[in-house]
Structures are given as C-alpha cells and as structure tokens.
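Trainee: dropping the sequence and predicted coords here.
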Amino acid sequence: MDGTDKQTVFAALSHLLSYPDEEWRKERSEWQQIIGEIEHEALRGHLLAFLESAASYSSEELIETYVYTFDFGKKTNLYVTYFNSGEQRERGIELLQLKDLYQQSGFQPTGKEL
C-alpha cells in the first residue's frame, strides 16, 4: 500500500469513527467514492461494507449505537490516551506528545482536537 492509499485509509477511518451527525450522513456518498478508490481490496471492502451497514440505520439508531459503543465503554473509548491517563491532567501532555509523533511521521493533525 503506497503513502497516498495510507493517507486515504486513515482519513476515511477518522471520518467513519467520528460522531455520526447530519453532516456525517450527508457526506456518505462522497466518502463512498473516496473509499472506492483505495487500491487495497480487503480494506476497501471492509470500509464500504461499514458504510453500507451504517446506511441501514436511522439517524437516531446510528447515534445511539455510536454513543453506546464509544461513550460508555472503557474498552472502546476513542481517546487513545484514556487508557493511560483517564481524565487526569497528564492526559494533555500525552496528547501533545502524540500530536508531535503524528507530525514526525508525516501526518498533519487537524485543529479540530488537540
């Protein structure tokens, strides 16, 4: 898998794991097209299957499933620093170190979250 494919996969995963608000649903066909261009067949298939599955849920069901899965589960919490620091103050330092690691690896974090 080349660098462009990796960036596309990571961007798609980031979007697909974000809160499924109305904008998330509106962008479904755009992401379906972007994901459809991923060369890695298995990854492309899994991501497209996820989009197809998500489309079968109502907005309320999708949000409810997202909240139940990610907001209430310690094992499925999306904050990668949560396991080490929980809600402690040290988490901020850990997040900054993670952001630096992303940048050193050639990724450009967005300004949406620390």
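Mentor: Nice, I can see it. Keep in mind the model is a prediction, meaning the values are calculated, not measured.

Trainee: okay, CA-based contacts and neighbour counts for the rest of this
Mentor: OK.

Trainee: from the centroid of the chain, which residue is nearest?
Mentor: Ser14 (2.4 Å; Cα atoms, centre = their mean).

Trainee: could I get the full set of helices for this protein?
Mentor: In the chain, the helices defined using DSSP state H lie at 3-16, 22-26, 28-36, 41-55, 59-66, 82-85, 90-104.

Trainee: distance to Leu114 added to these, as TSV?
Mentor: Formatted as TSV, the helices of the chain follow (distance: least, Cα to Cα, whole Å):
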stretch	distance to Leu114
helix 3-16	14
helix 22-26	21
helix 28-36	24
helix 41-55	26
helix 59-66	21
helix 82-85	14
helix 90-104	7
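
Trainee: wait, which of those helices is closest to Lys75?
Mentor: Proximity to Lys75 (Cα to Cα) singles out helix 82-85 among the helices of the chain, at 8.3 Å.

Trainee: what's the separation between the residue lying farthest from the centre of the chain and Tyr82?
Mentor: Distance from the C-alpha centroid of the chain peaks at Arg89, with 24.1 Å (Cα atoms, centre = their mean). To Tyr82, Arg89 is 11 Å away according to Cα to Cα, to the nearest Å.

Trainee: do the same with Trp24
Mentor: For Trp24 relative to Tyr82 (Cα to Cα), the value is 25 Å.

Trainee: got it, and Arg28?
Mentor: 29 Å.

Trainee: ok, Thr4 next?
Mentor: Per Cα to Cα, Thr4 is found 29 Å from Tyr82.

Trainee: quick one, which of Trp24 and Tyr82 is more surrounded?
Mentor: Counted by other Cα atoms under 10 Å, Trp24 and Tyr82 do not tie: Tyr82 has more neighbours, with 16 against 13.

Trainee: now do the contacts for the nearest residue to that one once chain neighbours are set aside.
Mentor: In space, and not counting its chain neighbours, Tyr82 is closest to Arg91: 7.4 Å by Cα to Cα, 6 or more residues apart in numbering. Arg91 makes contact with 81-82, 84-85 under the criterion Cα atoms under 8 Å, 6 or more residues apart in numbering.

Trainee: take a look at this one as well, against the first:
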Amino acid sequence: MKLLRRSARRDSAAIRLQHRAIRQAASLLLAYPDERTPGRLVTVGALLDHITGPERDALDRTASYLHATDPLVVARDYVETFDMRRRSTLYLTYWTGGDTRNRGAEIHAFARAYRGAGVEPPVGEAPDHLPVVLEFAATVDPEMGEQLLAAHRAPLDVLHTALVECGSPYADTLTAVCATLPPVTDQEVQRARHLAEAGPPAEAIGLEPFTLTVPPRRDGSPAREGDRPA
C-alpha cells in the first residue's frame, strides 16, 4: 500500500508539472503577436518536450499556425478574433462582470491574488487577461492560479466554443487549457450556455461612479468612442 501511495503521489506531481507546462505554453501562444513571437515560439517548443498526449498535439497545432503564417496576417486575425468579437474576448471578467461596476471589483480580485502571491499585477495589461492568468498559474502560484481559472470556467467554455465555431487556430490552445481544469459540472455547462445566449451583464443606470479605462488600440492609435473596455 505504501508503494501504491508513493506511485500515486508521483503521478499527481507529474500531472501538476504537465499542467504548468501547458498553461505556460498557452500563455505564450495567446499573447498578442509582435516582434517577440519568434522567441516565444522557441520557448513553446521547449515546453512541448515536457507535455504528452492530445494536449501536446493541440498546442503544437497553434504553434505551427504561428510559425507558418505571415506575421501581419497573424496580427490582423488576432485583433479580429479577440478584440473585435465580444464572445471571444480574452478578458475573463468581461463575461462575469460585463459593463457593470462589479467588473471592477472582479478585476481588483485578480490583482489582490497576485499581490497575495508576492508579485505585482502586470503593467500595460489587465490582470484578468487570460495570458496573464495562465502565466501566473504556471510560474508563480499554481494553486491560486488554478482557482482563478476554475472560477471562470464558464467564460473559458464560452471562449472555447466561439473559437471552434469561427475555425480559429487558437481553439486548440483553449482545448489544452480546459483539459488542465477539473471536469466541467452540469451547472457550469448551463452557466456557459446562458452566458453565450444572453451575453455579459450590463447596467443601464448608475455607472457614473465607476468607469473602466479603455486603453489605446493595439496599433497605438487612441481609443475611440464605442471601443470595448479592457
């Protein structure tokens, strides 16, 4: 029995290490494509050597797309996919908080979690941005990172479904990410379905005391009226 328990502990440790590698690779693959992308892909290649099973193949398909596609096309498609379509936003609290003051509190909860683990939230990106959360879960605090991801399983499922439906090469990366989380419950399935059908919550009144900051567009131009808050 002792040998079996030791073997189970080793298996559990190996699974946790693989999950961390998957999340780190996914964080790099979901980052905005820029001049650092080639270096990120080198790191992803090294991480794939430590990942087995269908998750490795899924991540490799996204990486192969980034390797083989013209960088300008990749950047254009990234913006169209994640910045222009509400159903495929990478900001996890957008689906749970929407355009309400609750979203600000949820964003601050991410920031508090980071500070509680001894790191500062990133500069230039919201703390609920999926690549940021994945990097935190992979490299800083795996347990808290998994809690943050699991708490937003419904938005992740909505995002995954949206990417599959539009044929995005990033759908494979979301498949791998979701595979690192506990099995989805019936309640989470229903919640994701409701979010997909009804959209994020919104407030018609009372928004004046709290305003979400709209950052400049990725091409460097200033934000314009109607842009979605980040």
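Mentor: Nice, I can see it. Only a predicted model underlies this, so the values are computations on that prediction, with no experimental measurement involved.

Trainee: quick one on the thing from earlier: which of the contacts of Arg91 of the first structure still touch in the second structure?
Mentor: Using both residues aligned by TM-score structural alignment, their matches' Cα atoms under 8 Å, the second structure keeps these contacts from those: 81-82, 84-85.

Trainee: filter those down to the buried ones, ChimeraX style.
Mentor: To isolate the buried members of those in ChimeraX, using 16 or more other Cα atoms under 10 Å:
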select :81,82
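
Trainee: ok, so of the kept ones among the contacts of Arg91 of the first structure, who is nearest Asp100 of the first structure?
Mentor: Thr81 (14.1 Å).

Trainee: alignment lookup: the closest one to the second structure.
Mentor: Taking TM-score structural alignment, Thr81 of the first structure has Thr93 as its aligned residue in the second structure.

Trainee: then Glu52 of the first structure?
Mentor: The pairwise alignment with the second structure assigns Glu52 of the first structure to Ser64, based on TM-score structural alignment.

Trainee: same question for Ala42 of the first structure.
Mentor: So, by TM-score structural alignment, Ala42 of the first structure is matched to Pro54.

Trainee: which one is its match nearest to, not counting chain neighbours?
Mentor: Excluding its sequence neighbours, the residue lying closest to Pro54 of the second structure (Cα to Cα, 6+ apart) is Ala176, at 7.9 Å.

Trainee: ok, Asp172 of the second structure next?
Mentor: That would be Ala58: by Cα to Cα, 6+ apart, it lies 4.8 Å from Asp172 of the second structure.

Trainee: what residues are up against the one you found?
Mentor: 172-173, 175-176.

Trainee: can you check Glu94 of the first structure too?
Mentor: Contacts of Glu94 of the first structure by Cα under 8 Å, 6+ apart are Thr81.

Trainee: one more pass at 10 Å, please.
Mentor: 80-82, 84-85, 100 (Cα atoms under 10 Å, 6 or more residues apart in numbering).

Trainee: and which of these is nearest to Pro109 of the first structure?
Mentor: Asp100 (9.1 Å).

Trainee: and that closest one, how many residues sit next to it?
Mentor: Residues lying near Asp100 of the first structure (other Cα under 10 Å) number 14.

Trainee: what about it, distance to Lys112 of the first structure?
Mentor: Plainly put, Asp100 of the first structure is 15 Å away from Lys112 of the first structure if you go by Cα to Cα.

Trainee: Leu47 of the first structure now?
Mentor: 23 Å.

Trainee: now Gln103 of the first structure
Mentor: For Gln103 of the first structure relative to Lys112 of the first structure (Cα to Cα), the value is 15 Å.

Trainee: of the two, which one has the most company?
Mentor: Set Gln103 of the first structure next to Lys112 and count neighbours by other Cα under 10 Å: Gln103 wins out with 12 against 5.

Trainee: what's near enough to touch the nearest residue to that one once chain neighbours are set aside?
Mentor: Using Cα to Cα, 6+ apart and skipping the chain neighbours, the partner closest in space to Gln103 of the first structure is Pro109 (7.1 Å). Residues in contact with Pro109 of the first structure (Cα under 10 Å, 6+ apart) are 98-100, 102-103.

Trainee: could you dump these to TSV with distance to Ser56 of the first structure?
Mentor: Output for the contacts of Pro109 of the first structure, formatted as TSV (distance: Cα to Cα, whole Å):
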residue	distance to Ser56 of the first structure
Leu98	35
Lys99	35
Asp100	38
Tyr102	34
Gln103	37
